[in-house]
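>>> This is a predicted model, with the sequence first.
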Amino acid sequence: MTHSMTAYAQAVVDTDLGELSCELRSVNHRYLEVAPRMPEELRVYEGDLREAISAKLSRGRVDCFIRLKESQSASLEPNPEAAANLQALLDAVRVDVPSMQAIQAIDVLRWPGILQAKKIDPALMKQHLMSVVNQAVEGLLESRATEGGKMAELIQQRLDGIRQVVTDVAAFVPEIAVNYRARLDEKMADIRDQLDPSRLEQEMVMFLQKTDVAEELDRLVVHIDEVSAVLNKPEPAGRRLDFLMQELNREANTLGSKSQDPRLTKASVDLKVFIEQMREQVQNIE
């Protein structure tokens, strides 16, 4: 199935520290290039992130944005050592000042050092990160497949147009030789008696050799069938399609160089238009 290299996807998971999100944006590129942007405390997992993306994608530049939106309550936890020291201090003061009022819990929490940043469990954080990345990659693949399917339809429409041009050319090519022979006879009518008949036949043979496009038409049909087949294959097809576009364009140029009829010239131009339209789509196929 044809996949586009342009796509977007996002995934979010809730963690003990807050909301962890992964945003993926991909555009066309000759090779696979992963560009992660993530908080420094998660940078240790960059290698795992790259590996997860590379396992599912083969081409395109992929910008990966990892964000951790920490909730204030979830990102802090009590510091047992500081709390114990504070309790010991309060007990000592209470001995000297028995009438001292009890301290409210909110006042305790405001004491410097009582609250500390919650420690991250490395294994759990890696699990959350890989989960959100994999979800985003699956969404990206789905988006790529959807757009790729539409691109394949557009390419198939152009292939149908090229096939019709080839059919039309094959139908009128025999007329070109007949018309040339008629023009040649008309020009030579006054001096025919002075010419060697075999010389006229040689001229016709040379003309037919120069203008014979049967081989080009056959190769065009072969390339059309190959493009259709490649579009339906499950593996990445971008590079193969790009090569086939070059081959189609080469045959269209050869067809134009052999033209001895306005209809053949127009057919060559029409072919190039269809091929260029397909090439624009192919540049974005994985």
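Yep, it's here. Residues are numbered from 1 along each chain as shown.
>>> all contacts plus neighbour counts: C-alpha atoms, from now on.
Noted.
>>> ok, which stretches of this structure are strands?
Per DSSP state E, the chain carries strands over the ranges 7-14, 18-27, 32-37, 60-70, 76-78, 115-117.
>>> Comparison target below:
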Amino acid sequence: MIQSMTGFGKHVVQLPSKKITVELKSLNSKNLDINARIPQTFREKELEFRKMIADVLIRGKVDLSLYVEITGEETTAEVNQGVVRNYMEQLSAIAQGDDLKLLELALRMPDTLKTDKNDIDVEEYKAIKEALDQALSKIIEFRNEEGKVLEKDFVERLANLKALLDKVKSLDLERLASVRERLERAVSDLKVEVDENRFEQELIYYLEKYDITEEKVRLDNHLNYFETTLNSDDSNGKKLGFISQEIGREINTIGSKANYAPMQQVVVQMKDELEKIKEQMLNVL
């Protein structure tokens, strides 16, 4: 079973005076890259939040957003009156205006609010951790659903590659006969005496250089290995990526050895199918 790295999870907790919202969004990435946007009050807990995410999501570019909205009368910020008055005096010296307008301008300036940093409330922190757990569960559900879509596409592409490989196998006998016929015709067009035994030896040597038996066997094995890995219990995105590289190597070798237009056309179709697999592989965990 494979899992996508793309996902979204959100959970909201309502406390008596606060509303806590945790959002998680993930995209594909080679490693785990966590970007946390959390209130300054909870910065000391950021490492714990990161560990909770790393233990579950493993890989991907993850955005964590924590919002704490005060819904009651509680507030941690106060107007810094002395600073505001000083700004208003400076502004009135520069330009004339009524007190309300000057107050509006002054409140936009730095340091007009002062915040008393309180200790983290135990119940509030517990609620945030529970919300993060719920958001992680939801993003895993999202990733699993996306993984099913990817798996369905991989199975289809894999079936197409196996069918194209069967075409290559059926064309191989025609190809060798065609190559032999072209060589014999080219020699006869030279209108020179040729030693038949020597010619036969050179022809066998030439045909052996274009033999793709090993490539066909290895490609068949790689396709089967890809299918087995795809059906394993774990999501092995990196492993599937390595197998895809090996599949591509065998397809390229068959194309370079083909020397036969119908087979080269099939190879182009195989490359197209593999490229679509590689594009989707970037999203697999």
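All right, it came through fine. Note that the structure is predicted; figures quoted are calculated from it, not measured.
>>> Now the TM-score, please.
Overlay of the two chains. TM-score (TM-score structural alignment, normalised by the length of structure 2): 0.80; 246 aligned residues with a C-alpha RMSD of 2.2 Å.
>>> still on that earlier bit, in JSON lines: the strands of structure 1, plus distance to Thr211 of structure 1 and mean neighbour count.
Rendered in JSON lines, the data for those read as follows (distance: least, C-alpha to C-alpha, whole Å; neighbours: other C-alpha atoms under 10 Å):
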{"stretch": "strand 7-14", "distance to Thr211 of structure 1": "46", "mean neighbour count": "19"}
{"stretch": "strand 18-27", "distance to Thr211 of structure 1": "44", "mean neighbour count": "20"}
{"stretch": "strand 32-37", "distance to Thr211 of structure 1": "45", "mean neighbour count": "18"}
{"stretch": "strand 60-70", "distance to Thr211 of structure 1": "43", "mean neighbour count": "20"}
{"stretch": "strand 76-78", "distance to Thr211 of structure 1": "83", "mean neighbour count": "14"}
{"stretch": "strand 115-117", "distance to Thr211 of structure 1": "82", "mean neighbour count": "15"}
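>>> mind putting those strands in a markdown table, distance to Lys187 of structure 1 included?
Output for the strands of structure 1, formatted as a markdown table (distance: least, C-alpha to C-alpha, whole Å):
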| stretch | distance to Lys187 of structure 1 |
| --- | --- |
| strand 7-14 | 63 |
| strand 18-27 | 61 |
| strand 32-37 | 63 |
| strand 60-70 | 61 |
| strand 76-78 | 100 |
| strand 115-117 | 99 |
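>>> Among the ones you listed, which comes closest to Glu147 of structure 1?
Nearest to Glu147 of structure 1, of all the strands of structure 1, is strand 7-14, at 7.9 Å by C-alpha to C-alpha.
>>> by contact count, what packs against the closest one?
If you count contacts as 3 or more C-alpha pairs under 8 Å, 6 or more residues apart in numbering; DSSP states H and E, strand 7-14 of structure 1 packs onto strand 18-27, helix 122-187.
>>> Compare the strands of structure 1 and give me the one nearest Gln157 of structure 1.
Of these, nearest to Gln157 of structure 1 by C-alpha to C-alpha is strand 7-14, at 22.8 Å.
>>> how close does the closest one sit to structure 2?
Strand 7-14 of structure 1: mean distance to aligned residues in structure 2 after superposition is 0.9 Å, counting by mean C-alpha distance after the TM-score superposition for structure 1.
>>> what angle do that strand and strand 18-27 make?
170 degrees (axes from the mean of the first three to the mean of the last three C-alpha atoms, to 10 degrees).
>>> excluding its backbone neighbours, what's nearest Asn144 of structure 2?
Excluding the flanking residues, the one nearest Asn144 of structure 2 by C-alpha to C-alpha, 6 or more residues apart in numbering is Gln3, at 5.1 Å.
>>> Count the neighbours of that neighbour for me.
25 (other C-alpha atoms under 10 Å).
>>> Test my guess that it contacts Val284.
Yes. Using C-alpha atoms under 8 Å, Gln3 of structure 2 is in contact with Val284, at 5.9 Å.
>>> Residues that sit against both of these two, list them.
Shared contacts of Gln3 of structure 2 and Val284 (C-alpha atoms under 8 Å, 6 or more residues apart in numbering): 147, 235.
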